[in-house]
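# Generate coordinates for the sequence data below:
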Amino acid sequence: SHSDPYCQFLFDKPIVLIGIGRPWIKGENWGSTVTVLADSCVINGFKITGGGNLLQKEDSGILLKSASYNKVENNLLEDVLFGIYFFASNNNVVRHNTIIGRPYLGIGERGSGLHIWNSRGNLIEENFITKVRDGMYIQESSNNFIRRNYATDLRYGIHYMFSDSNSFEENVFIDNVVGGAVIY
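Below you'll find the model as predicted:
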């Protein structure tokens, strides 16, 4: 049993990381708490907190950067600027995660729960998202499957821009400013 938190992680080669008893990965006040640069990694069963405050630097609980065929499942992300950020990352599975942002920040200072940019073929399902700016922000992305996610107490349940051929099924948006904003 490890009661003290682990520090930030960077994955630059395939690795399977499965947490028993929800071990804690605590970010510093800069960068992303977990950064994945490799394909075929697994991150399952962790509490992930902290990280930086810079929206323009994609400071996230988990940052997938040009990373494909990864599985991110059963994690609790709390006090994060962005929850899980897909940066040009394809064919990943992101499932059964809870994402709680930073309620002490103004809504415009927060990141998205799931931020999907220039990414395709991802399966994003059964995530719970709250206290972020937008539940799911999708830009310049295609052929993603987004289903049974729950987003509450934020600005837009979904913010969708310059994207096509994505599939949305059974997502629930409750107690938000707007359910969704779709821009061609």
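# C-alpha from now on. contacts and neighbour counts both.
Noted.
# ok, residue 115 touching residue 137?
Yes - taking contacts as CA atoms under 8 Å, residue 115 lies within contact range of residue 137: 4.8 Å.
# gap between the residue nearest in space to the middle of the chain and residue 100?
Against the mean C-alpha coordinate of the chain, by CA atoms, centre = their mean, the closest residue is residue 84 at 1.6 Å. According to CA to CA, to the nearest Å, residue 84 and residue 100 sit 11 Å apart.
# Find the residues that touch each one of those two.
Residues touching both residue 84 and residue 100 (CA atoms under 8 Å, 6 or more residues apart in numbering): residue 113.
# Can you get me the start-to-end distance on stretch 55-74?
The first and last residues of stretch 55-74 sit 25 Å apart, counting by CA to CA.
# try stretch 72-84
One end of stretch 72-84 sits 9 Å from the other (CA to CA).
# Figure out how far that stretch is from the centre of its chain.
What separates the centre of stretch 72-84 from the centre of its chain is 6 Å, taken as CA atoms, centre = their mean, to the nearest Å.
# residues making contact with that stretch?
With CA under 8 Å, 6+ apart, stretch 72-84 has contacts from 42-55, 58-64, 92-102, 110-115, 132.
# List only buried entries from those.
Taking 16 or more other CA atoms under 10 Å as the criterion, what is buried in the contacts of stretch 72-84 is 42-54, 58-64, 92-102, 110-115, 132.
# Next, the structure of the following sequence, for comparison with the previous one:
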Amino acid sequence: MKYQNVLLLLVLTLLTLPISAKADKPSLQEMIDAADDGDTLIVSPGSYTENITITKPVTLIGEHKATIQSCKNAPVLTIKGEHVQLSNITIEQCNKNDEGSPAIYVTGRNHVLTNLIINTEQIGIQLNEANQIRIEKSTLTGNRKHNSIDLWASSNNVITSLQINNVLDGIYLEQSNSNEITNNFIQNARYGIHLMFSDYVLVEKNHSQHNFAGAMVMQAKETFIKDNEFSFNNQNVNSQGLLLYQTNNTIVTDNMFTSNRIGSFIEETSGAQFNNNTFESNTIGIQMKRAFNNRLSENIFNGNVNDAQAIESADNLIEHNYWDTSLKLDINGDSISEIPHAADPYFLTLIQWVPEYQLFFQHPGITLLKQVFNSPTETLLMDYHPSMNSGIINSHQKEDKQISLWFLGVFFTIFNLYFIQKWRRFS
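Below you'll find the model as predicted:
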């Protein structure tokens, strides 16, 4: 009996040890509060159900599968002050309140957020009066109701190398100037990139696809949109690859607009420059509405249902673009056609009057009607000096192709001469 009591006491002691150890383990917030400025804290693998606030310059680095989660109506992680760094951590925000808090709330300056996985029912990362923040190499997934990255009055930030899916707006800026948005992949959103009242923003090398609109720029100036791919943004009859609305001096260059409802829609905009872009396989390549003093030059229009349309627009310079539907005649060898090209949206105008005529797309009868009856003059975009060169085959490829064809021609010539000579001998 005595040994049984001792054994029972030993078992009870062992059972209580893990509980005591767990109780003694500090929370992440306690670790942060106890850290000194400049310290690096390692977040061990596992799930931490906490709402954390960081107000001092420390670094949090997560080990494999370190997850911080919360369903409270508060940010899972709040960052303030300066020089906070956060990396290699999964953030899960499960609060489904319609006006809930973001997964990560950031204010202050000079913070770095990298290699994060964020799954949220709310905004992914919200910057409020936050400057010189770098957000990079992260994955953000939402529920189509809230923005992924949301900036308010935040400037000189870099947002790069993100994978964004299933959100309201992929990257949303309001009253936020001089930001860089680069190398992001955004899909299944309302607007992939959405700029409101935000000037001097760089949008470069992003892929925005399968959204209501690839990018929307509204009431902004000096926006630079370069080397992006806007594709398959056709979820709605009003979908566009790029929408410019009431913007000034926007530069759009070296972009691909592919398989969108409208490649680019320019409305109440002036001073925009479209150079070296490719508009391919869109329902409408480019559309202008009440747009003045813009320039379209050296762009490629290839395989669109309608290349271009102008509505109440004037004084726009259209020159040196390649139109696959244009008549081409180069007399002096300068790669510029002597025949002006009128981008005539005849079929588009026709189906607006009679939608059923969509069944006759590319029918010979429609082509004949287009030649006999032109669209109203105000809907035409006239390129008086269209390019002969599509730019699809560069000069080196063209030379290689010509050399290959030359060798092939010589080979068949020799073969034919040999065959004729042989045939004559037998006959």
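# Next, the TM-score between them, please.
Once superposed, chain against chain, the TM-score is 0.90 (TM-score structural alignment, normalised by the length of the first structure); 176 aligned residues with a CA RMSD of 1.5 Å.
# For residue 12 of the first structure, what is the corresponding residue in the second structure?
Counting by TM-score structural alignment, residue 12 of the first structure lines up with residue 55 in the second structure.
# Which residues are in contact with its match?
With contacts defined as CA under 8 Å, 6+ apart, the neighbours of residue 55 of the second structure are 79, 80, 81, 82.
# Please report which of those residues has the highest neighbour count.
residue 79 (25 neighbours; other CA atoms under 10 Å).
# List the contacts of the counterpart of that residue in the first structure.
Using TM-score structural alignment, the partner of residue 79 of the second structure in the first structure is residue 36. For residue 36 of the first structure, the contacting residues are 10, 11, 12, 62, 63, 64, 65, 67, by CA under 8 Å, 6+ apart.
# what do you get if the cut-off is 6 Å, keeping everything else the same?
10, 11, 64 (CA atoms under 6 Å, 6 or more residues apart in numbering).
# In terms of helix, strand or coil, where does residue 61 of the second structure fall?
Secondary structure, DSSP: H, G, I helix; E, B strand; the rest coil: residue 61 of the second structure is strand.
# what about it, how many neighbours?
19.
# hang on, it packs against residue 42?
Yes - in this structure residue 61 of the second structure lies within contact range of residue 42 using CA atoms under 6 Å: 5.1 Å.
# Closest one of the contacts of residue 36 of the first structure to residue 177 of the first structure?
Of all these, residue 64 has the smallest distance to residue 177 of the first structure: 28.0 Å, by CA to CA.
# what do we get in the second structure for that closest one?
In the second structure, the residue matched to residue 64 of the first structure (TM-score structural alignment) is residue 106.
# longest helix of the second structure?
Identified as the longest helix of the second structure according to DSSP state H is helix 395-426.
# And it, how far out from the chain middle?
48 Å.
# Check the gap between residue 128 of the first structure and residue 113 of the first structure for me.
With distances taken as CA to CA, residue 128 of the first structure is found 9 Å from residue 113 of the first structure.
# my bad, residue 94 of the first structure
Distance of residue 94 of the first structure to residue 113 of the first structure, computed by CA to CA: 12 Å.
# Now do the same contact list for the residue mapped onto residue 135 of the first structure from the second structure.
Matched to the second structure by TM-score structural alignment, residue 135 of the first structure sits across from residue 170. Applying CA under 6 Å, 6+ apart to residue 170 of the second structure gives the contacts 147, 148, 192, 193.
# Now, the residues you listed that are in helices?
Here DSSP H is the test, and the contacts of residue 170 of the second structure give no hits in helices at all.
# Break down the stretch 1-150 of the second structure into its helices, ranges please.
Counting by DSSP state H, counting those that start in this stretch, the stretch 1-150 of the second structure has helices at residues 2-24, 28-34.
# still on that earlier bit, now check the second structure for the residue matching the residue nearest to the centre of the first structure.
Under the alignment defined by TM-score structural alignment, residue 84 of the first structure corresponds to residue 125 in the second structure.
# now do residue 153 of the first structure
The equivalent of residue 153 of the first structure in the second structure is residue 188 (alignment by TM-score structural alignment).
# Burial check on that match, number of neighbours?
Neighbourhood size, residue 188 of the second structure [other CA under 10 Å]: 23.
# Likewise for residue 65 of the first structure?
Counted with other CA under 10 Å, the neighbours of residue 65 of the first structure add up to 19.
# what's the answer for the one 4 residues further on, then?
Residues contacting residue 69 of the first structure under the criterion other CA under 10 Å number 17.
# which residues does the aligned residue in the first structure for residue 152 of the second structure contact?
Matched by TM-score structural alignment, residue 152 of the second structure corresponds to residue 117 in the first structure. Shown in contact with residue 117 of the first structure (CA under 6 Å, 6+ apart): 86, 87, 139, 140, 141.
# I'd guessed residue 144 of the first structure sits against residue 164; true?
No - between residue 144 of the first structure and residue 164 there is no contact under CA under 6 Å: 9.1 Å.
# Please identify which of these two sits among more neighbours.
Higher neighbour count among residue 144 of the first structure and residue 164: residue 144, with 23 against 15, using other CA under 10 Å.
# how about that one, what's its partner in the second structure?
When the second structure is aligned by TM-score structural alignment, residue 144 of the first structure is paired with residue 179.
# roughly how far apart are its match and residue 253 of the second structure?
Between residue 179 of the second structure and residue 253 of the second structure the distance is 18 Å, computed by CA to CA.
# go on, residue 147 of the second structure?
Here residue 147 of the second structure is placed at a distance of 27 Å from residue 253 of the second structure (CA to CA).
# Over to residue 199 of the second structure?
18 Å.
# Repeat that for residue 54 of the second structure.
For residue 54 of the second structure, the distance to residue 253 of the second structure (CA to CA) stands at 41 Å.
# do the same with residue 157 of the second structure
22 Å.
# ok, those two, which is more surrounded?
It is residue 157, of residue 157 of the second structure and residue 253, that has more neighbours when counted by other CA under 10 Å, with 24 against 21.
# Could you tell me where stretch 404-422 of the second structure falls in the first structure?
Per the alignment by TM-score structural alignment, stretch 404-422 of the second structure matches no residues in the first structure.
# Please verify my assumption that the match of residue 153 of the first structure contacts residue 209.
No - using CA under 6 Å, residue 188 of the second structure is not in contact with residue 209, being 7.3 Å away.
# re earlier: who are the contact partners of the match of residue 144 of the first structure?
Contact analysis of residue 179 of the second structure by CA under 6 Å, 6+ apart lists 155, 156, 157, 201.
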